[in-house]
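> Here is a sequence together with a model predicted from it:
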Amino acid sequence: MSELLLQDKTAVIYGGGGAIGGAVARVFAREGARVFIAGRTRARLDAVARDIDAAGGVVETATVDVLDQAAVEEHAGAVAGRAGGIDIALNAVSVMHDQGTPLAELSLEEFMRPIDGFLRALFITSKAVARHMGHRRPGVILTLSEPGAKLAVGGILGHAASAAGKEAFARVLAAELAPRNIRVVGIRPHAVADAPAAGSYTAELFRPGAAAAGQSVPDFLEGGLAQGTLLKRLPTLAETAETAAFLASDRAGAMTGAIVNLSGGALVD
């Protein structure tokens, strides 16, 4: 029997009841991690936990608002106290935002919503877990961004700025935390093909664009966004989760400060 990738690791996943967060939590647990999933919606967290329990994994849930810094720090401290530290953390929290509105019609609030929401959550969660990582117990902080970080197309000003900010945050944080034996690795998936069907907020996000094209959201993803990639297909939840598990494992121990392009080639660095 092959060794599990994350045997005896402690992982915290914020947004663990969401499509990506839940998929990653299931794979982390399958690979031997003790998984702590946190989020705002108890029912969604419990659904993920039931799947992990049924598969024989170890999981605990907590209702936490990632924009509440005190609550996040209290939760991270409690996890570290029970597990002796934190080995892996992923912020998979979603923030509904605008895509498709040009500057002339975009309000300041709409522009700032993803920048403030995504980056505030990333700062709060990273700061909370980092103090419980590193030195003799290597730590890994995983982040998520989007191809908008690099694309030059109209109508995605706030989205693009937030995605670029998340990638810059990961690079700089990697430099700061490397002396403490903490790695920071970003993952840049495109729209995830099966995420809308799994309850992702992207079903709502892409609905206006799909409607304008006279398509369903699945057809919009397959016939539109997927065709802009080199592979002519979008990543799946399973591919995103399996990649996250590898990057969090000791097998990727020499990697930090990198952004892993999991977009099917929507953008090649």
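That came in fine, so what should we check first?
> For the rest of this, base every contact and every neighbour count on C-alpha atoms.
Fine.
> which ones are touching the residue lying closest to G56 once chain neighbours are set aside?
Leaving aside its chain neighbours, G56 sits nearest to R30 (8.0 Å; criterion: C-alpha to C-alpha, 6 or more residues apart in numbering). Remark: with contacts taken as C-alpha atoms under 8 Å, 6 or more residues apart in numbering, R30 is in contact with I52, A55, G56, G57.
> also this one, for the comparison:
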Amino acid sequence: MDHNTQPPTPTPTPTPASASPGSTAQGLLAGKVAFLTGAGRGIGAAAARLFAREGARVLLAARTEAQLKAVTEEVRASGGTADYVVCDLADAASVRAAVDRTVDLYGRLDVAFNNGAIGQHPGPMDLTEEAEFDALYGVNLKGVWQALVAEVSAIRATAGTGAIVNVSSVGSWRGNPVLPAYGAMKRAVNSLTESAAVTYGPEGIRVNAVAPGGTLTDMLHAWDAETPGVIDQVSAHTPLRRAADPAEIAEAAAWLLSDRASYVTGEVLAVDGGLRAA
């Protein structure tokens, strides 16, 4: 063949990867309504952007309205469907109202991503203040429980079946002397995830968790500021020799929430660059 003569190029079939930002017909979460906590920054904000690109209509929830508004406007500017609600995970009424707002706006709830959490000041157990322990419990464990209850109720009443992903931590699987209360709450989230999966699996509601390793969020940067060198240390102990971008954690959550993970429930998926195996 004459190299200067090219055969006609067929029109490519659009795929999620090649589609324009506003094209969501073939996305991983196409047609689904998603509720996300902790969606104003970090992993939650990355998930909001990704879920919308993958075809979901998203409702973002967090405590800081300015951050929620910025992410919502970004999603809309890229052609996605998004709105937000200010929500305090430590307040049961606030959590219920946020989930109800999702149904009011979009008519249903299919999937939920329970990402919202607070960090603790690094230090040994005997130096962790009771007030800080209680705050961690109220948001990182009780808040997840409250969200799960509200989400299951909304899925059951509207979509009928669906999926939920909680955010745990690689620090939940072993002793965590530097972040003892944080690690304890995340280990409890693993148990809550498994219990919910067993309880609601017969109804067609799947519940899983992702357990990130070192991820470049505000929480990790704050820890690094208090204990300089932490990011470098975590990266050095991670087989991939780097911290994760929040978007990489969001990708794992999107798959678990999608129909492609239809036979996966009760799992706590490490997304940690191999840190748990090291």
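Ah, there it is. Since the model is a prediction, treat every value here as computed from it, not as a measurement.
> What is the equivalent residue in the second structure for the residue nearest to G56 of the first structure?
Under the alignment (TM-score structural alignment), R30 of the first structure pairs with R53 in the second structure.
> try T41 of the first structure
Taking TM-score structural alignment, T41 of the first structure has T64 as its aligned residue in the second structure.
> Check whether that match really touches G40, as I assumed.
Yes. Counting by C-alpha atoms under 8 Å, T64 of the second structure touches G40, with 7.0 Å between them.
> What ranges does the second structure have for its strands?
Here the second structure has its strands, by DSSP state E, at 33-37, 57-62, 81-86, 111-114, 162-167, 205-212, 268-271.
> Serialize these to JSON lines and add fields for distance to D259 of the second structure and mean neighbour count.
JSON lines is the format used below for the strands of the second structure (distance: least, C-alpha to C-alpha, whole Å; neighbours: other C-alpha atoms under 10 Å):
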{"stretch": "strand 33-37", "distance to D259 of the second structure": "13", "mean neighbour count": "29"}
{"stretch": "strand 57-62", "distance to D259 of the second structure": "16", "mean neighbour count": "28"}
{"stretch": "strand 81-86", "distance to D259 of the second structure": "20", "mean neighbour count": "22"}
{"stretch": "strand 111-114", "distance to D259 of the second structure": "11", "mean neighbour count": "28"}
{"stretch": "strand 162-167", "distance to D259 of the second structure": "9", "mean neighbour count": "27"}
{"stretch": "strand 205-212", "distance to D259 of the second structure": "10", "mean neighbour count": "26"}
{"stretch": "strand 268-271", "distance to D259 of the second structure": "17", "mean neighbour count": "21"}
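> who's more crowded, T64 and G40 of the second structure?
Using other C-alpha atoms under 10 Å, the more surrounded residue of T64 of the second structure and G40 is G40, with 27 against 16.
> Just give me the match in the first structure for the more buried one.
Per TM-score structural alignment, G40 of the second structure is aligned with G17.
> Relative to G154 of the first structure, how far out is that match?
According to C-alpha to C-alpha, to the nearest Å, G17 of the first structure stands 32 Å off from G154 of the first structure.
> How about G209 of the first structure?
13 Å.
> More neighbours: which of these two?
G209 (18 against 12).
> The more buried one pairs with which position in the second structure?
Aligned counterpart of G209 of the first structure in the second structure: T227 (TM-score structural alignment).
> can you check I52 of the first structure too?
Aligned against the second structure by TM-score structural alignment, I52 of the first structure finds its counterpart in V75.
> what about that match, distance to P202 of the second structure?
From V75 of the second structure to P202 of the second structure the distance is 34 Å (C-alpha to C-alpha).
> Between these two, which has more neighbouring residues?
V75 (24 against 10).
> can I assume that one is in contact with D83?
No. Under the contact definition of C-alpha under 8 Å, V75 of the second structure does not touch D83, with a separation of 9.2 Å.
> tell me, what's touching these two both at once?
Shared contacts of V75 of the second structure and D83 (C-alpha under 8 Å, 6+ apart): none.
> Show me how far stretch 101-119 of the second structure is from its chain's centre.
11 Å (C-alpha atoms, centre = their mean, to the nearest Å).
> Give me the residues contacting that stretch.
Outside stretch 101-119 of the second structure, the residues touching it (C-alpha under 8 Å, 6+ apart) are 32-39, 43-44, 57, 59, 62, 85, 89, 136, 139-140, 144, 147, 151, 154-155, 158-159, 161-167, 182, 219, 253, 257.
> And S94 of the second structure, what's its match in the first structure?
The alignment partner of S94 of the second structure in the first structure, by TM-score structural alignment, is A71.
> hang on, the earlier thing: for the match of G40 of the second structure, give me its contacts.
Taking C-alpha under 8 Å, 6+ apart, we find G17 of the first structure in contact with I37, A38, G39, T41, R44, L45, D46, A47, V48.
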